[in-house]
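[1] Generate a structure from the sequence data that follows.
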Amino acid sequence: MLSILQGFGSVFEMLFHSTKCLPVSLLLTPHLKLIHRLPASLLVIAGGKKAMISSSSSSNGPDSYTTIRERVSFEREIKKSKFMAIAGPISDEQSAQSFLSEVRDSRATHNCWAYKLGDLYRCNDDGEPSSTAGKPIYSAIVSSGIDRVMVVVIRYFGGIKLGTGGLVRAYGGVTTECLRSAPTCLVKSKILIGLEVPFDLLGVLYHQLQSFQVEDIKQDYETGKDGITMVTFRIEFDRVERLENAVKVNCSRQIVFYKF
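    The predicted structure is shown next:
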């Protein structure tokens, strides 16, 4: 049996590498029938990201990040040029493109932008001298500690050239001020948990799951064990240990936890 489980472990490891997903800790249940029935989405926590320019990380660590709650803007006139920074929360590259399409102004001289999605980021000077707009916008995003955000800075040229240094200060400055005024929130990552539960303890378990505000609860009765069901759900990473302790205290028998 041990050799069979080790074989399954090797297969999963190969799948992780082939799909370019980040490896996660996977505790395999000894019931092979149950493993076979679990969909692939329950076995992998999506997290693979490709850094387009360089790596960066959230100031809150890999399990949480700070983002803005809603779209905000900031406007400033610098030597007769009008700079308008608009920031919005994004979840992926597609939402970033949608945000850009919504806020860009075709009448403006330049629509420069940058966004950050964990380790993935992109920036664009939109006709300004190289590295005088997109990179300063991105640098201001990194300095703010905010993630999953895009900032578009729209410039209406006023007739006076700012020079390379002036442009860097202008684009970086309005981005900083825009993000400084934005309401933020901390988003905690959720992980997938599975529990083997006797039928008669389901009521006790569900009471605990409700009190810990878990999400996406599912049940599988075909576990290969009489009177046992597998309950899976998602929960914020920092609540797992407290939930496990609460379940142990309130249930008369041991319930086995699996982290997928």
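
[2] Please count neighbours and contacts with C-alpha atoms only from this point.
    OK.

[3] Break down the chain into its strands, ranges please.
    64-68, 72-78, 81-89, 110-117, 120-124, 149-156, 184-188, 190-198, 215-220, 228-236, 256-259 (DSSP state E).

[4] What is the last one packed up against?
    Helices and strands touching strand 256-259, by 3 or more CA pairs under 8 Å, 6 or more residues apart in numbering; DSSP states H and E, are strand 190-198.

[5] Show me what the strand it packs on is in contact with.
    42, 45, 227-237, 255-260 (CA atoms under 8 Å, 6 or more residues apart in numbering).

[6] I'd like to know which of these are buried.
    Taking 16 or more other CA atoms under 10 Å as the criterion, what is buried in the contacts of strand 190-198 is 42, 45, 228-236, 255, 257-260.

[7] I'd like the structure of this one too, to check against the first:
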Amino acid sequence: MDEKRYPIPAGLHRVEQDIQKSRFITTAAHAPTVEEAKAFIARVREEFADATHNCWAFVVGPPGSTAQVGMSDDGEPHGTAGRPMLTALLHGGVGDVAMVVTRYFGGTLLGKGGLVRAYTAGVQQALESLPTTERVRKTRLAVEVEYTHVDGLRRLLPSYEVQVLAEEYSATVGYRLELPVTQVEALRTALNDLTLGQVLVEPLDSDD
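    Reported below is the predicted structural model:
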């Protein structure tokens, strides 16, 4: 899995199922940081404050990454909700994701195995229908070229997914560019080829 590009939730997503009279509502959201994951969980807990349980799990980072994860059984028997939810998330192929499975108890006990299956199924059902987009780690470059190379440079940029943030005309032409980290070296090579090495390329900053 490319850690610089990977699927993330495109927005808030919700699914629901009834299992032996208990109502399970799974809410999923994009969670690029632990703080945002916890804020989302708090919002769902507030929305369903009258629920029997609001169990949750999150994975911040690329799909399958365990560096920044969290989970909670929220009163269900230990290991029957948060852990299976997290396991399903880690195998779900989506990064930067948080999910809350809200349960309204219907009067029938599911047993530990039944709970594990129910909470796992909630996450899997949400993942199956989850709209995703791509997280692309980007960086910014300062590029300076002679006027004779401006047209050639502009023709190159779309091939490397470059967005022009600013341009400045003086003795030379300066650009502030934003592009995927994975495209930087290829663009640098293309600009060197275009200008026969007469180009200045300097990194500015990058997102995390």
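
[8] picking up where we left off before, and the strands of structure 1 as TSV, adding distance to Gly134 of structure 1?
    Formatted as TSV, these follow (distance: least, CA to CA, whole Å):
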stretch	distance to Gly134 of structure 1
strand 64-68	20
strand 72-78	17
strand 81-89	12
strand 110-117	5
strand 120-124	5
strand 149-156	9
strand 184-188	23
strand 190-198	32
strand 215-220	38
strand 228-236	34
strand 256-259	41
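
[9] Figure out which of those strands is closest to Gly166 of structure 1.
    strand 72-78 (9.3 Å; CA to CA).

[10] What range does the closest one cover in structure 2?
    In the comparison with structure 2, strand 72-78 of structure 1 aligns to the range 13-19 (TM-score structural alignment).

[11] Farthest from the middle of structure 2: give me that residue.
    Ala171 (42.0 Å; CA atoms, centre = their mean).

[12] Now the residue mapped onto Ala28 of structure 2 from structure 1. Nearest residue, chain neighbours left out?
    Aligned by TM-score structural alignment, Ala28 of structure 2 pairs with Ala87 of structure 1. Ranked by CA to CA, 6 or more residues apart in numbering and with sequence neighbours excluded, the top spatial neighbour of Ala87 of structure 1 is Val151, at 4.3 Å.

[13] which position in structure 2 aligns with the one you found?
    Val151 of structure 1 maps onto Met99 in structure 2, by TM-score structural alignment.

[14] okay but its match is in contact with Phe58, surely?
    Yes. If you go by CA atoms under 8 Å, Met99 of structure 2 and Phe58 touch, sitting 6.2 Å apart.

[15] related to what we said a few turns ago, and the strands of structure 1: which comes nearest Ile137 of structure 1?
    Nearest of these (CA to CA): strand 110-117, 6.0 Å.

[16] if we look at the closest one, which residues are touching it?
    90-92, 96, 104-105, 121-128, 133-135, 137-138, 141, 147-156.

[17] Also stretch 31-39 of structure 2?
    The contact list for stretch 31-39 of structure 2 (CA under 8 Å, 6+ apart) reads 30, 40, 58-61, 68-69, 96-98.

[18] Mind giving me the ChimeraX select for those, buried ones only?
    Only the buried entries of the contacts of stretch 31-39 of structure 2 go into this ChimeraX selection, using 16+ other CA under 10 Å:
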select :30,40,58,59,60,61,69,96,97,98
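
[19] the longest helix in structure 2 is where?
    helix 111-129 (DSSP state H).

[20] other SSEs contacting it?
    When contacts are defined as 3+ CA pairs under 8 Å, 6+ apart, helix 111-129 of structure 2 sits against strand 13-19, strand 22-30, helix 82-90, strand 97-104.

[21] any idea how far the last one is from the chain center?
    Using CA atoms, centre = their mean, to the nearest Å, the distance from the centre of strand 97-104 of structure 2 to the centre of the chain it belongs to is 17 Å.
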